[in-house]
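> got a predicted structure plus its sequence, pasted below:
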Amino acid sequence: MPDEPVEPPFPITTGTPPPKADQPRVETTPPPGEPVAVTAAESPLKRFLPFIIGFGVVLLLILLVAKVILPRFQKPKTPDVISLTYWGLWEPENLITQIIDDYRKVHPDITIQYVRQSPKDYRERLQSSLAKGEGPDIFRWHNTWLSMLKNDLAPVPNEAYSGGEFDTVFFPIAKKDVYISGSYFGIPLEFDALALYINEDIFAQNPDTKVPTTWDNFRQIAFKLTQRDNRGQITRGGAAMGTTNNVDHFSDILGLMILQNGGDPGKPGEETVTAALKFYTLFSKQDRSWSEALPNSTLAFATGKAAMMLAPSWRAIEINQQNPKLNFKLYPV
């Protein structure tokens, strides 16, 4: 029978035996240059990443529905209708209506109401209407009215005419008439100079009388065609000249005479200007070919009370309306 185990005099450990006294101690720190294994802590962002991705997907779906899907089921927004009023003078409504209809095919959201105005007192009515804030959006105006209307005019947009394009299309005189403070305030539509109106029937009754070609000849024929009653009162003027109260466009006539005489209307003291003014007054003061007692020159010509007159070509429309049977012609001045 084996002997009983003997208890050792000291406890026996099962771990790593301690090094001997003469054995060097081994360091467990890794040598320089070798990586140290470190256990990283879990990032908080990683926990919420699924929620962030889910929120982004939901937001994307909302935008897709709002911007793409819903608009397909909504009725398109009707653009605001812009209403404009256009004041004209010569063109009949049926002609302008065709132009407006063609314009609306391209711009269906714009309506234009055309109103044909009478040339009589047109400027006064236009200024009064604009001053009240009731004026038209589009209207005709004479090239001499810029200073009177400039506060009520809008500059021509570059989309219609740029500065360089305007100078290329129109004559330099047009720029002078519509250009102010670096902008254009109108678009020229036509050039209407003075013309000599002749009553053909009166000239036919005087076969030796020809259409005048000079101012002196014009004065002589005007004197010859003038008729007076037994008291010496003029019943038919030879030419509507010499006064200001009943001669339409007298300022234009004077300006023409001054320029043809080599004068400058802006220098009234020059001999060339005063000579033209004196010649103009001869028709009423000396020759008595015209009188202040006669009707307005256009009406007088339309009713056969003036054999000749100077006026723009558009007056022919008014004369035809007043007397469709009048036989007359226009000649260049």
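Here it is on my side, so go on.

> make it CA atoms for all contacts and neighbour counts henceforth
Fine.

> which residues of this protein fall in strands?
Using DSSP state E, the strands of the chain run over 82-88, 110-116, 138-139, 179-180, 183-184, 194-199, 227-228, 234-236, 308-312, 328-332.

> centre of the chain to the fifth one, how far?
Its chain's average C-alpha position is 9 Å from that of strand 183-184, according to Cα atoms, centre = their mean, to the nearest Å.

> same thing with the first one?
Distance of strand 82-88 from the chain centroid (Cα atoms, centre = their mean) equals 13 Å.

> gap between Asp201 and Thr272?
Remark: distance between Asp201 and Thr272 (Cα to Cα, to the nearest Å) = 36 Å.

> now do Gln322
Separation of Gln322 from Thr272 (Cα to Cα): 38 Å.

> more neighbours, these two?
When Gln322 is set against Thr272 and neighbours are counted by other Cα atoms under 10 Å, the residue ahead is Thr272, at 19 against 14.

> burial count for His107?
By the other Cα under 10 Å criterion, the neighbourhood of His107 contains 12 residues.

> quick one: it from Tyr122, how far?
Distance of His107 to Tyr122, computed by Cα to Cα: 30 Å.

> leaving aside the residues adjacent along the chain, what's closest to Met257?
Residue nearest to Met257 in three dimensions, not counting chain neighbours: Ala276, with 5.9 Å by Cα to Cα, 6 or more residues apart in numbering.

> surely that neighbour meets Leu256?
No - using Cα atoms under 8 Å, Ala276 is not in contact with Leu256, being 9.3 Å away.

> try this one next to it:
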Amino acid sequence: MNLSKNQIIILSAVGLIILIFVLIFLGVLPGKKQNNSSSPTSFQQKIVAKISFWTYDENPQNFNSLIQSFKNQGIEITIRNFDSYESYNSALLQAMAVGQAPDIFMIPSTEIPVFANKINPLSTTQLPLVTLQNLFPQIVINDMVVKNNIYGLPLSIDTLALIYNRDLFNKAGIVSPPDNWVSFVDLVKKLTLKDENGEIVQAGTALGTTSNIHHATDILYALLLQAGSPITKNGQAVLTDNPSQMAFQFYLQFAKPTSTYYSWNANLPNSLDAFAQNKVAMIFDFQKSIAEITAKNNFINYGIAPLPQLSTSSPIWVVPARYSVFTVSRQSKNYSIAWNIIYTLTTNQNQADQYVTLTGKPPALSSLIQKYLNDPNLTVFAKQALYAKSWYGPNRTTLDQTFENALDALLNANQMEFINILNQTQSKITALINNIY
């Protein structure tokens, strides 16, 4: 049979294709995975990158799913966790000093200004601002975006809330928690019980001191921000204006024996202990502290309510937040991979939701906030994340101590001393700010 030129070309091409498939099948040419006959799963993915990932106060197992998903892509992630932020921060700074910083590290959101020159941020051309706004609440945009650069992304956002004792409320005939400060002080008066000597036997709230109040300065920051104090402005602390003075006075009145609302003093137990012992009706704390309370008293009947506001009719509500973010070291040689890991961890709904499920922490991802709005354990914290606000402060430990010292000194100060103490504190805070910025 005589074949035409075109037929010869077609048959030759078909034969060549068949030959290639046979060679691939036999393993002569690449394209077929070579499995060990004794172990069909023994094929090893080639490692293309090794990523060091440092965290604090976390369980590394919470990231197992993330680690496995990237391992399948040839990326090996090694988690190193520290039990406390203090030890973590010390080790991190030492590692950075000798050029051995981890690729990915975790820091409190308020420490971004301190670590800014040690971070290799993500540009908003890589992650557009509109995308970030759709993914996270406004607080993340406000805190993390500086000059078109994104300095970190969170998995969880915790906020300050009112935690109240339902049994003490029921006993006093109180149906619901207060949603504004006027109602709050009225309930404090009703819930505070004293013996014949005027000693407090049941506190309406834990406010006014610092040594035995958990997160005392966060409560003060909330009052300052709600009162309209900027706390800092143009690199200067602002603490002597009327809104700031009113916030300080409001906080302190609960620890003054001459006050109508006297309900707390330095001789009482720590606020968390007192609450667990049914000795105080209302405290202010973060979601993270609830586990500590229930560990002290697993049978305590408590409720969670939003942080009271000056007025619930106000168009702007203010509640302080505490949260950590993941970011990439300037020393990392795997910038793109590291940011891809962070982006996947914090914005992939399955990954982020698994973290919430494992830890019980409130979510940061907007889609998960919507999901947990009706969760009895997280509803308040999820909702508050939508209007949460941060106040940047350099060296949070030193800053908190400075404010605590001021509160302690102000408690028994006369009017002239009051202003002098605020002026001195203002100068100290300004010096701290200028030392960082």
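Received it, and whenever you're ready, just let me know what you need. Since this is a predicted model, take the numbers as computed values, not measurements.

> post the TM-score for the overlay when you can.
Structural agreement between the two chains, given as a TM-score (TM-score structural alignment, normalised by the length of the first structure), stands at 0.63; 257 aligned residues with a Cα RMSD of 3.6 Å.

> residues near the residue nearest to Met257 of the first structure, how many?
As a burial measure, the neighbour count of Ala276 of the first structure was computed by other Cα under 10 Å and equals 20.

> can you find the partner of it in the second structure?
When the second structure is aligned by TM-score structural alignment, the residue opposite Ala276 of the first structure is Ala247.

> tell me which residues touch its match, please.
Leu220, Leu223, Leu224, Ala227 (Cα atoms under 8 Å, 6 or more residues apart in numbering).

> among those residues, name the buried ones.
With neighbours counted using 16 or more other Cα atoms under 10 Å, the contacts of Ala247 of the second structure contain these buried positions: Leu220, Leu223, Leu224, Ala227.

> hmm, Pro269 of the second structure is touching Ser211, no?
No - applying Cα under 8 Å, one finds Pro269 of the second structure not in contact with Ser211, separated by 9.7 Å.

> which helix runs longest in the first structure?
For the first structure, the helix reaching the highest residue count under DSSP state H is reported as helix 44-64.

> now that one: which residue numbers in the second structure?
Helix 44-64 of the first structure lines up with nothing in the second structure when matched by TM-score structural alignment.

> for that helix, name the packing helices and strands.
For helix 44-64 of the first structure, the contact count by 3 or more Cα pairs under 8 Å, 6 or more residues apart in numbering; DSSP states H and E identifies no helix or strand as a packing neighbour.

> where's Gly237 of the first structure relative to Ile110 of the first structure, distance?
Distance, Gly237 of the first structure to Ile110 of the first structure, using Cα to Cα: 51 Å.

> these two: which has the busier surroundings?
Gly237 (30 against 16).

> my guess is that one meets Ala307, correct?
Yes - judged on Cα under 8 Å, Gly237 of the first structure makes contact with Ala307 at a distance of 6.4 Å.

> any common contacting residues for the two?
Listed as contacting both Gly237 of the first structure and Ala307 by Cα under 8 Å, 6+ apart are Ala222, Leu225, Thr226.

> quick one: map Gly303 of the second structure onto the first structure.
The pairwise alignment with the first structure assigns Gly303 of the second structure to Lys329, based on TM-score structural alignment.

> residues touching the residue nearest to that match when sequence neighbours are not counted, list them.
In this structure, Lys329 of the first structure finds its nearest non-sequential neighbour in Ile198, 5.4 Å apart by Cα to Cα, 6+ apart. Contacts for Ile198 of the first structure were tallied using Cα under 8 Å, 6+ apart; they are Val211, Ala307, Met308, Met309, Phe328, Lys329, Leu330, Tyr331.

> just give me the match in the second structure for Ile198 of the first structure.
In the second structure, the residue matched to Ile198 of the first structure (TM-score structural alignment) is Tyr164.

> from Gly15 of the second structure, how far out is its match?
On the measure of Cα to Cα, Tyr164 of the second structure and Gly15 of the second structure end up 81 Å apart.

> picking that back up, write the PyMOL selection for whichever of the contacts of Ile198 of the first structure are buried.
Selecting just the buried residues from those in PyMOL takes one command, with 16+ other Cα under 10 Å as the test:
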select buried, resi 307+308+309+328+330
